[in-house]
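Enquirer: this one's structure only:
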């Protein structure tokens, strides 16, 4: 894995552990020789991961819609900053430029990015690892809900393991390095669906 898309919030929570977590992720990725592809913003966890990665000497590629550039929230310190027109183009660029995806704490936009990465893996649009960093128990409910979807039959057994979960960035990266792509929907027969 040479580059990973990192999905995270642009908010700055009162609990400073989340900002520290983002910094740790950026530093750890750099130490492992992995570049960061992210949302291109300078605020919140986005800004923290970019700053930490750059300070550690790592590569940071930002992908940001023009509307957010116009709001002056773009991080112009990135190694590369790609300006796109739509959120769909942004997510496509994340997929095109990365070898996998890591989701750290965030909100609605972060969830949109995570679920699309999982959905695209199910469909066979990519075969890249999709990691979820469940640090500080932030995603306990989401992990439980993903299991609930599988237990009730809305997530196929073949796709249950697409979301790779860990509580530490080091363990998550190790699991992602051993990723085996799932059998995709397009590889299945109609009666398997």
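Expert: Looks like it came in fine. Worth saying up front: this structure is predicted, and the values here are computed from it rather than measured.
Enquirer: all contacts plus neighbour counts: C-alpha atoms, from now on.
Expert: Fine.
Enquirer: name the element residue 11 belongs to?
Expert: Under DSSP states H and E, no helix or strand contains residue 11.
Enquirer: quick one, what contacts it?
Expert: Taking CA atoms under 8 Å, 6 or more residues apart in numbering, we find residue 11 in contact with 43-45, 106.
Enquirer: name the member of those with the most neighbours.
Expert: Neighbour counts for those, by other CA atoms under 10 Å, peak at residue 45, which reaches 26 neighbours.
Enquirer: sorry, back to before: may I ask which two of the contacts of residue 11 are separated the most?
Expert: Comparing all pairs in these by CA to CA, the longest separation belongs to 43 and 106, at 12.3 Å.
Enquirer: what residues are shared contacts of the two?
Expert: Contact criterion CA under 8 Å, 6+ apart; residues shared by residue 43 and residue 106: 10-11.
Enquirer: in stretch 172-189, what counts as buried?
Expert: Judged by neighbour count using 16 or more other CA atoms under 10 Å, the buried positions of stretch 172-189 are 172-173, 175-176, 179, 181-182, 184-185.
Enquirer: here comes the other one, which I'd like you to weigh against the first:
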């Protein structure tokens, strides 16, 4: 079953200017699809690389965009002033909290350590039943395949519970990613006793 309401979709993605153009093109495709489906965007608030591409494409399609950026990055003049709303936070932790608060769903594109940090935070919180917002990785080029293999190994060795896979969607297709975001997600039950068996 799909949600009938528009979603505020938080997109975690790269701000690196050294990546291949196919990743900024992917971000633009995501922004266009988000707008086509009537959703709004929450992003990291920068005008560079994938962050800028997804926001520009979303606005071009008529979507509302909210950027959340820490004060330290505003000073280096990379903030996207064209956002419908630009929120300046004191630091990175406050930024993530504000993005989380304003979002109904999380979509993760290829990115670096900042993107991975954001991914693991929302993925862990969903496994722990601290939120029920969908979390989806969009990886058409296989950037995250080593990560998937690592997590499978951790699961096999008991460091992570099999339920972690119930808490995330993984796809190579932009339309499929939005289908997963719009679909009702399974509720994950968690109890303190789970800690006695395995992490997460």
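Expert: Yep, it's here. Computed from a predicted structure; not experimentally measured.
Enquirer: tm score of chain vs chain?
Expert: Remark: TM-score between the superposed chains equals 0.93 [TM-score structural alignment, normalised by the length of the first structure]; 192 aligned residues with a CA RMSD of 1.6 Å.
Enquirer: hmm, back to that, need the contacts of residue 11 of the first structure in JSON lines (columns: secondary structure and distance to residue 10 of the first structure).
Expert: Below are those laid out as JSON lines (DSSP: H, G, I helix; E, B strand; the rest coil; distance: CA to CA, whole Å):
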{"residue": "43", "secondary structure": "coil", "distance to residue 10 of the first structure": "5"}
{"residue": "44", "secondary structure": "helix", "distance to residue 10 of the first structure": "4"}
{"residue": "45", "secondary structure": "helix", "distance to residue 10 of the first structure": "6"}
{"residue": "106", "secondary structure": "coil", "distance to residue 10 of the first structure": "7"}
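Enquirer: can you map out the strands along the second structure?
Expert: Using DSSP state E, the strands of the second structure run over 8-12, 40-43, 65-70, 85-89, 105-108, 135-138, 169-171.
Enquirer: let's have those strands in TSV, adding mean neighbour count and distance to residue 76 of the second structure.
Expert: Output for the strands of the second structure, formatted as TSV (neighbours: other CA atoms under 10 Å; distance: least, CA to CA, whole Å):
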stretch	mean neighbour count	distance to residue 76 of the second structure
strand 8-12	25	20
strand 40-43	25	18
strand 65-70	25	11
strand 85-89	18	13
strand 105-108	23	25
strand 135-138	23	29
strand 169-171	17	34
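Enquirer: now tabulate those strands in CSV and tack on distance to residue 54 of the second structure.
Expert: Converted to CSV, the strands of the second structure look like this (distance: least, CA to CA, whole Å):
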stretch, distance to residue 54 of the second structure
strand 8-12, 8
strand 40-43, 8
strand 65-70, 10
strand 85-89, 15
strand 105-108, 12
strand 135-138, 14
strand 169-171, 18
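Enquirer: among these, which comes closest to residue 148 of the second structure?
Expert: Closest approach to residue 148 of the second structure among these is made by strand 169-171 (9.4 Å; CA to CA).
Enquirer: show me what the closest one is packed against.
Expert: strand 135-138, helix 174-182 (3 or more CA pairs under 8 Å, 6 or more residues apart in numbering; DSSP states H and E).
Enquirer: what do we get in the first structure for residue 115 of the second structure?
Expert: For residue 115 of the second structure, the aligned residue in the first structure is residue 110 (criterion: TM-score structural alignment).
Enquirer: pretty sure its match contacts residue 103?
Expert: Yes - look at residue 110 of the first structure against residue 103 with CA atoms under 8 Å: they come within range, at 7.2 Å.
Enquirer: which neighbours do those two have in common?
Expert: What both residue 110 of the first structure and residue 103 touch, as defined by CA under 8 Å, 6+ apart, is the set 7-8.
Enquirer: residue 103 of the second structure and residue 174 of the second structure: what is the separation?
Expert: Per CA to CA, to the nearest Å, residue 103 of the second structure is found 19 Å from residue 174 of the second structure.
Enquirer: give me the neighbour count for the residue in the second structure that residue 123 of the first structure lines up against.
Expert: Here residue 123 of the first structure is matched to residue 128 in the second structure, going by TM-score structural alignment. Using other CA under 10 Å, residue 128 of the second structure has 20 neighbouring residues.
Enquirer: next one: the one 4 residues further on
Expert: A count of nearby residues for residue 132 of the second structure, using other CA under 10 Å, gives 18.
Enquirer: might you report the residue contacts of the residue lying closest to it once chain neighbours are set aside?
Expert: The shortest distance from residue 132 of the second structure to any non-neighbouring residue, by CA to CA, 6 or more residues apart in numbering, is to residue 126 (6.1 Å). Taking CA under 8 Å, 6+ apart, we find residue 126 of the second structure in contact with 132-133, 167, 188.
Enquirer: which two of these have the greatest separation?
Expert: With CA to CA as the measure, no two of those lie farther apart than 133 and 188, at 10.9 Å.
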